[in-house]
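> kindly generate the corresponding structure for this input.
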Amino acid sequence: MPSQLYISKEKLKNVMRLIKYKGLNNLEPIPIKKINNIIFYTDGHTRAFALWKLGFKKIKVEWETEELDWELYLICIDWCKNKNISNISHLKIISHSQYKKWWIKKCEDMHKLLYPSPR
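Model (predicted):
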């Protein structure tokens, strides 16, 4: 299950270029986490998408060991569910500037709502 809504076109080009010139062995495994019986990507969506585009049915993953803000991830997963995104192939490719506006800003705004800075 993805935990983001979009893929940056430019980031995808860079990953595809890396795979072409450096090979698959240089790609780190995709980190995943399981919460509430949902297994989701915590990072590496662009790498996973690139591998899917190249026809891979299985990819290298590893369990996330970092303690991250899982509440934020669960919100992102809800966003994905609301947009019927349940598979890496469902992610929409958009320009990097759109990605920054539509995804990065959305995440930053959510973070500010959940954790307002003291004044």
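> rest of the way, CA atoms for contacts and neighbours
OK.
> list the contacts of the residue nearest to the spatial centre of the chain.
Nearest to the geometric centre of the chain sits residue 45, at 3.5 Å (Cα atoms, centre = their mean). For residue 45, the contact set (Cα atoms under 8 Å, 6 or more residues apart in numbering) comprises 2, 4, 7, 30, 88.
> and this one, so I can compare the two:
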Amino acid sequence: MVDWLPIDEPQPSQLYLSRGKLDGVLSWFDPDEPDYDPLSVIELDGEWVLIDGHTRAFVASLAGVDELRVVHDTDDHPRELYGRCVEWCREADIRTVADLHGRLVSEGAYERLWLDRCHRAAAEGGG
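Okay, the predicted model is just below:
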């Protein structure tokens, strides 16, 4: 079911944004017509956590949008890994999508700094 959350409510689970993805979203995002696919959130320890759509959420934040279009994702996700990602974000003072400002990196750096880190964590038993 599609719902709306205040933009500062879901906790991000990602430390970086890819410049390539950002350029793509900027090319079509229209804050006056929120027809983007809903962003996936899960409930983790009583809190909504954004698990997909960080770039779209960040662009919405830049555009001054007050609410995000979300869907409660009930699939079987690696909650332990997402919990670890949330810990990393909190350690980096990333508590809202607006906090991702200054965390934009090239696609290569995104893969090296973020995706590889997640793969290592999953292999170590973090999800």
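> overlay them and tell me the TM-score.
Scored against TM-score structural alignment, normalised by the length of structure 1, the superposed chains reach a TM-score of 0.88; 112 aligned residues with a Cα RMSD of 1.4 Å.
> among the contacts of residue 45 of structure 1, which one lies nearest to residue 98 of structure 1?
Nearest to residue 98 of structure 1 out of the contacts of residue 45 of structure 1 is residue 7 (Cα to Cα; 9.9 Å).
> which one in structure 2 is aligned with that closest one?
Aligning on TM-score structural alignment places residue 7 of structure 1 opposite residue 17 in structure 2.
> before we move on, what about residue 109 of structure 1?
Counting by TM-score structural alignment, residue 109 of structure 1 lines up with residue 120 in structure 2.
> and the gap between its match and residue 49 of structure 2?
Counting by Cα to Cα, to the nearest Å, the separation of residue 120 of structure 2 from residue 49 of structure 2 is 21 Å.
> of those two, which one has the most company?
The residue with more neighbours, out of residue 120 of structure 2 and residue 49, is residue 49; 23 against 12, by other Cα atoms under 10 Å.
> my guess is that one is in a strand, correct?
Yes - assessed by DSSP: H, G, I helix; E, B strand; the rest coil, residue 49 of structure 2 belongs to a strand.
> tell me which other helices or strands the longest helix seen in structure 2 touches.
Using DSSP state H to define each element, structure 2 has its longest helix at helix 79-91. Judged by 3 or more Cα pairs under 8 Å, 6 or more residues apart in numbering; DSSP states H and E, the packing partners of helix 79-91 of structure 2 are helix 116-121.
> at 10 Å what do you get?
strand 39-44, strand 47-52, helix 116-121 (3 or more Cα pairs under 10 Å, 6 or more residues apart in numbering; DSSP states H and E).
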